[in-house]
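Chemist: take a look and give me a structure for this.
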Amino acid sequence: MDATSALSDSADRLWRRLRLDRIAGGRQAEHVIHEDMREHPRTVRAFVGIRWLLLGETVVGLTAIFIAAVLWSRGEHVPWAVWFRSTVVLFITASLYVFAWRAQLGYWWAYSRLRLFSRIFPIVTLIVATIPGLYPGWMVVEQIVFSLLMIGIGDLLTTDHMRAAFPRPAKAAGAEAVVTSHRHVDS
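Modeler: Purely as a prediction, here's the structure:
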C-alpha cells in the first residue's frame, strides 16, 4: 500500500468513526454504490478529471487572494467583496474536495451533493459577477473561470455512465411499511 492509500484509509476510518457520513448524508449516509461501479475505468477516469478541475478551482481561489494581496500591498483599494469572495471560494472548494473524496468511495450522498453544487454554484457566481461595480474586472474574469471549471465537474458527473454508477437509492422498506400500516389503521 502506498502512502497516499494509507493516508486515505486513515482519513476514511476517522471520518467513519466520527460518523460524519451520517451528519452529511442524512438518511442516505450508508448507501454506497457497488464496488464494480466504483472501480470501473470510466468512474475512475471521471474522478481523476474532477480532482484536476478541483485543483484548478484551488489555483483560481489562491490566485484571487494573491492578486488582492498584491494590489492591497501597493496601496490600491481592494473592496471587501473581493476578500469575502476569495475566501468563500476556497472554503467551497475544500467542501467539494470532501464530497469528491466520499463520492469516489461510492457514497451516493456525496455524489448527489457534488452534482447539485456543480449546477448551482456556476449560476450564482455568474449572476453575482454581473452586479455592476461589485467586483473589479479581474475578479469578474476569476468568477467566469470558476464557473467554467464547475460546469466541467458537472459535465463529468452527469454522463450516462456516472448516472448509471450512482443510481438514486430506493426508499427504505421500513418507511413504506409504516405508511402502509398507517393507511390500514385509518381505513
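Chemist: contacts and neighbour counts: CA atoms only from here.
Modeler: Fine.
Chemist: what about the longest helix in this structure?
Modeler: In the chain, assigned by DSSP state H, the helix with the most residues is helix 41-73.
Chemist: buried set for it?
Modeler: 43, 46-47, 50-51, 53-54, 56-58, 60-62, 64-65, 68 (16 or more other Cα atoms under 10 Å).
Chemist: and that helix, what does it pack onto?
Modeler: Here helix 41-73 touches helix 80-104, helix 137-157, helix 160-165, going by 3 or more Cα pairs under 8 Å, 6 or more residues apart in numbering; DSSP states H and E.
Chemist: and these, which is most packed in?
Modeler: Stretch with highest mean neighbour count among those: helix 137-157 (a mean of 19; mean count of other Cα atoms under 10 Å).
Chemist: next up, for comparison:
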Amino acid sequence: MDVEVVARVLDRIGGGRKARLRVPAEHTEHPESRRILADVATGITAAFSLDVAAVLLAVVRNEMGDSLSWIVWTRLVMISLLTASLYYFVWRAQRGWWWAYSRMRLFTIIFPVVAVASCFIPGLYPTWMVIEQVALAGILVVVAALLNSRHLRAAYVKPEPPAAG
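Modeler: Okay, here's the model as predicted:
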C-alpha cells in the first residue's frame, strides 16, 4: 500500500478544498524551514509526552483508589489524540502542503486557549491536571511562536489554487 495515496485521502479530509494547495519546494527545502519544522516536531513530541504522562498518572491514581470524573478521562484522551494529530500536520507541512501548516498554526493557538480557559472552571480538574494543562499550553504557545516566525510565514504564503484541467 502506498502511504502517499492514503495520506492524500486524509489530506482531503483534513484540508478540505485547500488540500491541493502546495508551497514551492524551495520554500520547504530551505534550511531555515527544515530547522524550524524540526523544532516544531520536537515541541509536539514534548506536548505528546506530557499528555501520555498525564494519562499514565491518571491510571495510577485510579488504581490507588482516586476516583476521577469522566470529564477528566475524556479530556486526557481527547487532548492526547489532538496532540498526536499535530504529528500528521507537521509531516505534511514538511512536504509542502499549505493546509497542514495552516491547521497547525490554528490549532496551536486554539488548544492553549481552551486548555487554560477550562482550568478556570472550579472543581472541573484535579490540581495535578490543571498544572498539566497549563504546562501543555505553554509548550503549544512556543510551537505557535515557531510556526508564526517571519521565515515560515513567508515560506508558507497561501498559494494560488492549481489551474483546473
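Chemist: out of the helices and strands packed on helix 41-73 of the first structure, which is closest to W72 of the first structure?
Modeler: helix 80-104 (10.6 Å; Cα to Cα).
Chemist: closest one to R183 of the first structure out of the buried residues of helix 41-73 of the first structure, please.
Modeler: T43 (42.1 Å).
Chemist: helix/strand/coil for I120 of the first structure?
Modeler: helix (DSSP: H, G, I helix; E, B strand; the rest coil).
Chemist: in the second structure, what residue corresponds to it?
Modeler: Under the alignment (TM-score structural alignment), I120 of the first structure pairs with I110 in the second structure.
Chemist: can you check E142 of the first structure too?
Modeler: With TM-score structural alignment as the criterion, E142 of the first structure pairs with E132.
Chemist: any idea how many residues pack against the aligned partner of G16 of the second structure in the first structure?
Modeler: Correspondence of G16 of the second structure to the first structure, assessed by TM-score structural alignment: G26. Applying other Cα atoms under 10 Å, we find 11 residues neighbouring G26 of the first structure.
Chemist: tell me if I am right that G26 of the first structure is in a strand.
Modeler: No. According to three-state DSSP, G26 of the first structure belongs to no strand; its state is helix.
Chemist: distance of it from A3 of the first structure?
Modeler: 31 Å (Cα to Cα, to the nearest Å).
Chemist: still on that earlier bit, and of the buried residues of helix 41-73 of the first structure, the nearest to H184 of the first structure?
Modeler: Using Cα to Cα, those come closest to H184 of the first structure at T43, 44.1 Å.
Chemist: wait, isn't the closest one in contact with E35?
Modeler: No. Using Cα atoms under 8 Å, T43 of the first structure makes no contact with E35, being 10.8 Å away.
Chemist: so what's the residue nearest the centre of the second structure up against?
Modeler: Nearest to the geometric centre of the second structure sits L86, at 3.1 Å (Cα atoms, centre = their mean). Counting by Cα atoms under 8 Å, 6 or more residues apart in numbering, L86 of the second structure makes contact with 44, 104.
Chemist: alright, I will stop here.
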